[in-house]
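Chemist: Make a model of this:
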Amino acid sequence: MITVLQIENVYYPVLAAFGVPANLMTIAILSRGNCDLSKCISLYMTAMAAADLLVMIFNVIIYRVISFHFPSSFLSYTAVCKFILSLNPAILDLSVWFTVSFTFDRFVAICCQKFKTKYSTQKTATVVLTIVSVVMYFENIPFWFAYEPERIINNISWGCLSSVVFYSSPAGVAYSWFKSIFVAWLPFCLILLFNCLTIRRIIVASRARRALRGHHRENQSDLEMKNRRKSITLLFGVSGSFLLFWLTAVVSFLTTRLPSTAQTRGDFATPEYIATETGCMLMYLSSCSNTFIYAATQTKFREEIKKVMIIPWTLILTLVKKKEKKKKTFSSPS
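Modeler: As a prediction, this is how the structure comes out:
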């Protein structure tokens, strides 16, 4: 158990140090619109990066780093603690369902040509992302009632413990099952379903394409298939990494129905605690992976990263040149 805590003490600060700049850079690059991506795809990717950034800030930095290392700070007030514990699952849900929304949009774009022109648009993406955000907020309100003060000092409530009354009540049990389905079963099943249908569509289309090109060899290049391959690589990279990093958390969630270790009531020796913490570490790692996937699959994105990385050095060289000019001006005879 001590080993798990020691790993977390190093893991989460390092994760935040990489995750925050990576997602900020992704948002900045995608917002410029120079990556040869449609506005619809860019909007989904920006939304996923924004959700991942919020995960890094609230779930990792505030809850996993600051609250743990500074247990007597204002974050330990029960009202603030309950707010954080109810906000964290909502942010995670955003990250999950933005990924599902992106996967469905790419499924429509590849497999539903007639529906594509109506659905895969910037307007539809905006509506979908807004609806998902509102639903995730209201869906996590019950977490506000799922915790109770850990201790009361001078009539001031400190800390948060999972409420036995809430989780043992019929409503609490039903909500726990609902969360296990809504966060674990449903997103995984939908992503797997959309990817399987997409793969099936690709195989059928590729066979038909090869047969057609066999009769018409004069076609030297197939731009449509190249663009489709780029879209497929991006889709499978994002959804595949999500499934991989979330697998442990999902299995743990399905077996324990514990969204966080706050519900273990401080017992660090339970298998539920170990499984949940291990799943959380991998789960939060997925909030850093998309930037590297975009860089690996998108040539324009890599070029934009290079430009962003050059900017600080360019500024430094400019400042150095200005200082040298000033020195020469002051040192030259009047």
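
Chemist: only C-alpha atoms for contact and neighbour calcs from this point on.
Modeler: Fine.

Chemist: Residue 5: neighbouring residues, count only.
Modeler: Counted with other Cα atoms under 10 Å, residues neighbouring residue 5 total 13.

Chemist: distance between the host helix or strand of it and the chain's centre?
Modeler: Per DSSP states H and E, residue 5 falls inside helix 2-32. Distance of helix 2-32 from the chain centroid (Cα atoms, centre = their mean, to the nearest Å) equals 11 Å.

Chemist: who are the neighbours of it, in terms of helices and strands?
Modeler: On a contact count with 3 or more Cα pairs under 8 Å, 6 or more residues apart in numbering; DSSP states H and E, helix 2-32 meets helix 39-54, helix 271-297, helix 299-331.

Chemist: try 7 Å
Modeler: In terms of contacts (3 or more Cα pairs under 7 Å, 6 or more residues apart in numbering; DSSP states H and E), helix 2-32 is packed against helix 39-54, helix 271-297.

Chemist: Quick check: next helix or strand after the first one?
Modeler: Stepping forward along the backbone from helix 39-54, the first helix or strand reached (DSSP H and E) is helix 67-69.

Chemist: ok, which stretches of the stretch 101-250 of the chain are strands?
Modeler: Counting by DSSP state E, counting those that start in this stretch, the stretch 101-250 of the chain has strands at residues 147-148, 151-153, 156-158, 161-162.

Chemist: can you tell which of the ones you listed is closest to residue 330?
Modeler: strand 156-158 (62.2 Å; Cα to Cα).

Chemist: in the closest one, what's buried?
Modeler: 157-158 (16 or more other Cα atoms under 10 Å).

Chemist: That one packs against which elements?
Modeler: Contact here means 3+ Cα pairs under 7 Å, 6+ apart; on that basis strand 156-158 packs against strand 151-153.

Chemist: Could you rerun that using 10 Å?
Modeler: Counting contacts by 3 or more Cα pairs under 10 Å, 6 or more residues apart in numbering; DSSP states H and E, strand 156-158 is packed against helix 78-111, strand 151-153.

Chemist: Give me the buried positions along the longest one.
Modeler: In this case it means helix 78-111. Neighbour-count burial for helix 78-111, counted by 16+ other Cα under 10 Å, picks out 78-79, 81-82, 84-111.

Chemist: What angle do helix 39-54 and that helix make with each other?
Modeler: Calculated by axes from the mean of the first three to the mean of the last three Cα atoms, to 10 degrees, helix 78-111 forms an angle of 150 degrees with helix 39-54.

Chemist: Work out the gap between helix 78-111 and the centre of the chain.
Modeler: 8 Å.

Chemist: if we can go back for a sec, Throw the helices and strands packed on helix 2-32 into JSON lines and include mean neighbour count, thanks.
Modeler: Listed next are the helices and strands packed on helix 2-32 as JSON lines, based on neighbours: other Cα atoms under 10 Å:
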{"stretch": "helix 39-54", "mean neighbour count": "22"}
{"stretch": "helix 271-297", "mean neighbour count": "20"}
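
Chemist: one more to put side by side:
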Amino acid sequence: MAVADLMVLTFHVILYQIINGYFPYSFFNHTSVCKVNLTLLFVSLDCCVWLTVAFTFDRYVAICHQSLRARYCTERNATVAIVVVLCFSIVENIPYYFIYEHREVIDNVEWACYVKSSFYTLHIWTVFLWVETILAPFAPYVLILLLNSLTIRHIILANRVRSGLRGNSSTAKNTDPEMENRRKFIVLLLAISGSFILLWMVNLICFICVQFTDTQFLEANYNEPFTIAELSGYMLKFLSSCTNTFIYAVSQRKFREELKNVIKLPLVLVAKVADHIK
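Modeler: You can find the predicted model right below:
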């Protein structure tokens, strides 16, 4: 998940937004390179989304199906899931390479990327957009909500059983560390579901508007309200590729301990050097 997030930052923020904005005629703005970069951008974004779904399913199995946990939640299965998600994302996003063409030609060299006019007229691209929207975010919406709802339901039922076994006094409930950990996990799952839904919502609304109005995707008029909303939706959905990993990572005690060690390491090295000099 962290590598997929870094891929999004690399292909979208660095190689596309920054270089395209500040170095318009660099190597990365050759049309062929630009098309590859944009394709890899969508590949990395889909990897982030579906790795989040895979991780959510992994947590669901680990918590709700103890009998399957030992067999399913293994390093080998995690590797297989990552490879499958990566291959699926690559195959799914290959058509993006053929959406774009050069924006201008200078000394017989094609520069930048521009959406082909046929993108707005051919039915095959309409079908492609529908498939893309179903795969991200419709299907992830449903799967993340369903899996997290089942996980939360399982935790709540387990909490009721545990409360009954421990007694119904408020003191017993407040001093139970296991109950507190379960509450924190419920908050974590709600944060994952809520952030994904909210950050993809604008993009989803724009897609629905295109299907039922005369507006079009990827218009060049940046003064139009729909274009502003569309670009805002792109920004938010790319942001969502980073938030889930951050929420999962920061919520883990071991991760926080390792982060503290990384922060302390330079100070420890400086102290050792100082002692050696003395």
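
Chemist: where does the TM-score land?
Modeler: TM-score of the superposed chains, computed with TM-score structural alignment, normalised by the length of the second structure, equals 0.85; 270 aligned residues with a Cα RMSD of 2.8 Å.

Chemist: Out of the strands of the stretch 101-250 of the first structure, which is the most enclosed?
Modeler: strand 147-148 (a mean of 23; mean count of other Cα atoms under 10 Å).

Chemist: Could you find the counterpart of residue 172 of the first structure in the second structure?
Modeler: Residue pairing (TM-score structural alignment): residue 172 of the first structure is matched to residue 125 of the second structure.

Chemist: For the residue nearest to that match when sequence neighbours are not counted, which residues are in contact?
Modeler: Nearest non-adjacent residue to residue 125 of the second structure, counting by Cα to Cα, 6 or more residues apart in numbering: residue 119, 5.9 Å away. Residue 119 of the second structure sits next to 98-100, 125-126, 217 when contact means Cα atoms under 10 Å, 6 or more residues apart in numbering.

Chemist: Drop anything exposed from these.
Modeler: Buried members of the contacts of residue 119 of the second structure, counted by 16+ other Cα under 10 Å: 99-100, 125, 217.

Chemist: May I ask which two of the residues you listed are separated the most?
Modeler: Checked with Cα to Cα, those reach their widest spread between 100 and 217, with 13.3 Å between them.

Chemist: shared neighbours, the two?
Modeler: Counting by Cα under 10 Å, 6+ apart, the contacts common to residue 100 of the second structure and residue 217 are 115, 119.

Chemist: any chance of the strands of the stretch 101-250 of the first structure in JSON lines, with distance to residue 45 of the first structure too?
Modeler: Putting the strands of the stretch 101-250 of the first structure into JSON lines (distance: least, Cα to Cα, whole Å) gives the following:
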{"stretch": "strand 147-148", "distance to residue 45 of the first structure": "34"}
{"stretch": "strand 151-153", "distance to residue 45 of the first structure": "43"}
{"stretch": "strand 156-158", "distance to residue 45 of the first structure": "39"}
{"stretch": "strand 161-162", "distance to residue 45 of the first structure": "35"}
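
Chemist: just to revisit the earlier point, hmm, the match of residue 172 of the first structure is touching residue 118, no?
Modeler: Yes. In this structure, residue 125 of the second structure is within contact of residue 118 by Cα atoms under 10 Å, at 8.4 Å.

Chemist: Return the residues in contact with residue 86 of the second structure.
Modeler: So residue 86 of the second structure contacts 4, 43-44, 46-48, 50-51, 80, 92 (Cα under 10 Å, 6+ apart).

Chemist: go again using 8 Å as the cut-off
Modeler: 43, 47 (Cα atoms under 8 Å, 6 or more residues apart in numbering).

Chemist: just checking, what residue in the first structure corresponds to it?
Modeler: Taking TM-score structural alignment, the alignment pairs residue 86 of the second structure with residue 133 from the first structure.

Chemist: one step back: check which residues of the helix holding residue 5 of the first structure are buried.
Modeler: Within helix 2-32 of the first structure, the residues that count as buried by 16+ other Cα under 10 Å are 8, 12-13, 15-16, 19-20, 22-27, 29-30.

Chemist: Any idea which of the helices and strands packed on strand 156-158 of the first structure gets closest to residue 286 of the first structure?
Modeler: When these are compared by Cα to Cα, helix 78-111 sits nearest residue 286 of the first structure, at 9.6 Å.

Chemist: Neighbours of residue 126 of the first structure, how many?
Modeler: With other Cα under 10 Å as criterion, residue 126 of the first structure counts 15.

Chemist: Against residue 2 of the second structure, how distant is residue 69 of the second structure?
Modeler: Distance from residue 69 of the second structure to residue 2 of the second structure, counting by Cα to Cα, to the nearest Å: 24 Å.

Chemist: swap in residue 97 of the second structure?
Modeler: 25 Å.

Chemist: what's the closest non-adjacent residue to residue 91 of the first structure?
Modeler: residue 55 (6.2 Å).

Chemist: Centroid-nearest residue for the second structure?
Modeler: The second structure has residue 241 as the residue nearest its centroid, 2.7 Å off, counting by Cα atoms, centre = their mean.

Chemist: which ones are touching that one?
Modeler: Going by Cα under 8 Å, 6+ apart, residue 241 of the second structure touches 5, 8, 45, 48-49.

Chemist: what's the answer for residue 34 of the second structure, then?
Modeler: Applying Cα under 8 Å, 6+ apart, the residues contacting residue 34 of the second structure are 16, 28, 112-113.

Chemist: Which of the residues you listed are retained in the first structure?
Modeler: Shared with the first structure under both residues aligned by TM-score structural alignment, their matches' Cα atoms under 8 Å, the contacts from these are 28, 112-113.

Chemist: any chance of those residues in a markdown table, with distance to residue 104 of the second structure and neighbour count too?
Modeler: Below are those laid out as a markdown table (distance: Cα to Cα, whole Å; neighbours: other Cα atoms under 10 Å):
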| residue | distance to residue 104 of the second structure | neighbour count |
| --- | --- | --- |
| 28 | 15 | 20 |
| 112 | 7 | 22 |
| 113 | 9 | 20 |
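
Chemist: what's the closest of those to residue 255 of the second structure?
Modeler: residue 28 (35.7 Å).

Chemist: And the closest one, what's its match in the first structure?
Modeler: By TM-score structural alignment, residue 28 of the second structure lines up with residue 75 in the first structure.

Chemist: quick revisit: tell me how far the match of residue 172 of the first structure lies from residue 14 of the second structure.
Modeler: 28 Å.

Chemist: How about residue 121 of the second structure?
Modeler: 32 Å.
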